[in-house]
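Asker: sequence below, structure please.
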Amino acid sequence: MLSPVILKRVLETESTALEAWNRLKNAFQNNKGPRVAALETQFVYLKLRDMPSLEEYCQRLKEIGTQLADLDSPMNEQRLVLQLTRGIPNEYDVTAALINNSLPSWVDVCNMLQSDRDRQAA
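Answerer: Have a look, this model is predicted:
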C-alpha cells in the first residue's frame, strides 16, 4: 500500500496507469543506493535490546533482509542467522554458540531462541 504522500507524487491528472507506474518505479530506483545503505546499517546495528520482544527482533531482521532483496541486494539465510546471533544478549550465549556451530535454518534458529527464552523464564 502506498502512502498518501507517494500517491500524490506519482498520480497526475490525465496520466495512464503505466505512466504512474513508471514514475513510481523511477522514484524508488533513483533512491536504491542510499536505501540499500540505510537498510544495511539498520541490519548490522539492530539488537534484541532495541526491540520489544524476541519475536519482533527476528521479524524485523527478516523484514530488512526481504527489503534488501527487493532492492537487488539479497542476503542468504546464513547471513541472517549470523546477524541474529550477534544481536542477542549474553543470556543466550550457549544457544548462540550452538547456532553458530551448526548454522541451522532461520526458522530453527528462531525456535531455538524462543525455547531458550522460555527455559530461562521458567
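Asker: can we go C-alpha only for contacts and neighbour counts from here?
Answerer: Will do.
Asker: for the helix or strand G65 falls within, what is the distance to the chain centroid?
Answerer: Per DSSP states H and E: G65 is located in helix 54-70. Centre-to-centre, helix 54-70 and its host chain are 2 Å apart (Cα atoms, centre = their mean, to the nearest Å).
Asker: also this sequence, please, to line up against the first:
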Amino acid sequence: MYNTISSDLLHTILEPNTTAYEAWTALENIFQDNKSSRAIHLLHKFLDTSLDGFPNVSAYYQALKVLSDQLGNVGNPVDNERLVLRLISSLNDQYEGIATILQQQDPLPSFYDARSKLILFEIRKAEQALHAAQTAGNRTPC
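Answerer: This is a model prediction of the structure:
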C-alpha cells in the first residue's frame, strides 16, 4: 500500500539535508498541533450526519464509519454503542419501526449488524413499493 502527502505539505516539511526522521517528526508535529481542532470539527460532522443527506443506508453507514475512524485517528474513538445510537437516532421517519426495534435490543447490536438490518429493511420497503406500483398499474378502470 502506498501513502502519499500533498505537494504543499511536502514542501512545508522538507528542508535541505532533511532526514526521513526529521521529515516524519515535522509532519507529526503539524498534525498534533491541530488535533483538538480537527477532533471538534469531526465531532460536529459526526453529530450532524443524518440519513436524509444520503441516497441510501449504505452511503449513510459508510459516512458514519469514516467519521468514526477519523475521530479515532485524532484520539477520540467512538465505541460501538455510541456509533449504533448515532446511526439509529438520525434515521428518518420511514425507518421508525426498525429504529425502535434496534434501540430496544439489550445489548445493542454491533454497528455492522445494525447496518445489515437497516439495509434489509430498505430492500424490503423498495420491493413493497415496486409491488404496489405494479399492482396499481395492472388495475383497469371500470
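Asker: about what we covered before: give the aligned range of the very next helix or strand once past the helix holding G65 of structure 1 in structure 2.
Answerer: Downstream of helix 54-70 of structure 1, the next assigned helix or strand under DSSP H and E is helix 77-86. Counting by TM-score structural alignment, helix 77-86 of structure 1 pairs with residues 80-89 of structure 2.
Asker: longest helix in structure 2, please.
Answerer: helix 111-138 (DSSP state H).
Asker: pull out the buried positions in that helix.
Answerer: Buried residues in helix 111-138 of structure 2, counting neighbours by 16 or more other Cα atoms under 10 Å, are found at 111, 114-115, 118-119, 121-122.
Asker: ok, stretch 8-26 of structure 2 next?
Answerer: If you call a residue buried by 16+ other Cα under 10 Å, then stretch 8-26 of structure 2 has these buried ones: 13-14, 23.
Asker: and that stretch, which stretch of structure 1?
Answerer: Aligned by TM-score structural alignment, stretch 8-26 of structure 2 falls on residues 5-23 of structure 1.
Asker: contacts for that stretch?
Answerer: Contact partners of stretch 5-23 of structure 1, identified using Cα atoms under 8 Å, 6 or more residues apart in numbering, comprise L24.
Asker: redo that, cut-off 10 Å
Answerer: Under the contact criterion Cα atoms under 10 Å, 6 or more residues apart in numbering, stretch 5-23 of structure 1 has outside partners 1-2, 24-29.
Asker: end to end on it, go ahead and measure it.
Answerer: One end of stretch 5-23 of structure 1 to the other measures 14 Å (Cα to Cα, to the nearest Å).
Asker: which of the buried residues of stretch 8-26 of structure 2 sits closest to D93 of structure 2?
Answerer: Compare each of those with D93 of structure 2 using Cα to Cα and the shortest gap goes to I13, at 49.2 Å.
Asker: residue contacts, L67 of structure 2?
Answerer: With contacts taken as Cα under 10 Å, 6+ apart, L67 of structure 2 has the following neighbours: 42-43, 45-47, 49, 73, 77-78.
Asker: repeat for R49 of structure 1
Answerer: With Cα under 10 Å, 6+ apart as the criterion, the residues that contact R49 of structure 1 are 57, 87-89.
Asker: could you find the counterpart of it in structure 2?
Answerer: Using TM-score structural alignment as the criterion, the counterpart of R49 of structure 1 in structure 2 is D52.
Asker: from I123 of structure 2, how far off is that match?
Answerer: According to Cα to Cα, D52 of structure 2 and I123 of structure 2 sit 17 Å apart.
Asker: tell me, how many residues neighbour the closest residue to Q83 of structure 1 other than its chain neighbours?
Answerer: Closest residue to Q83 of structure 1 in three dimensions, ignoring its sequence neighbours and counting by Cα to Cα, 6 or more residues apart in numbering: V44, at 6.9 Å. Number of residues near V44 of structure 1 (other Cα atoms under 10 Å) recorded here: 13.
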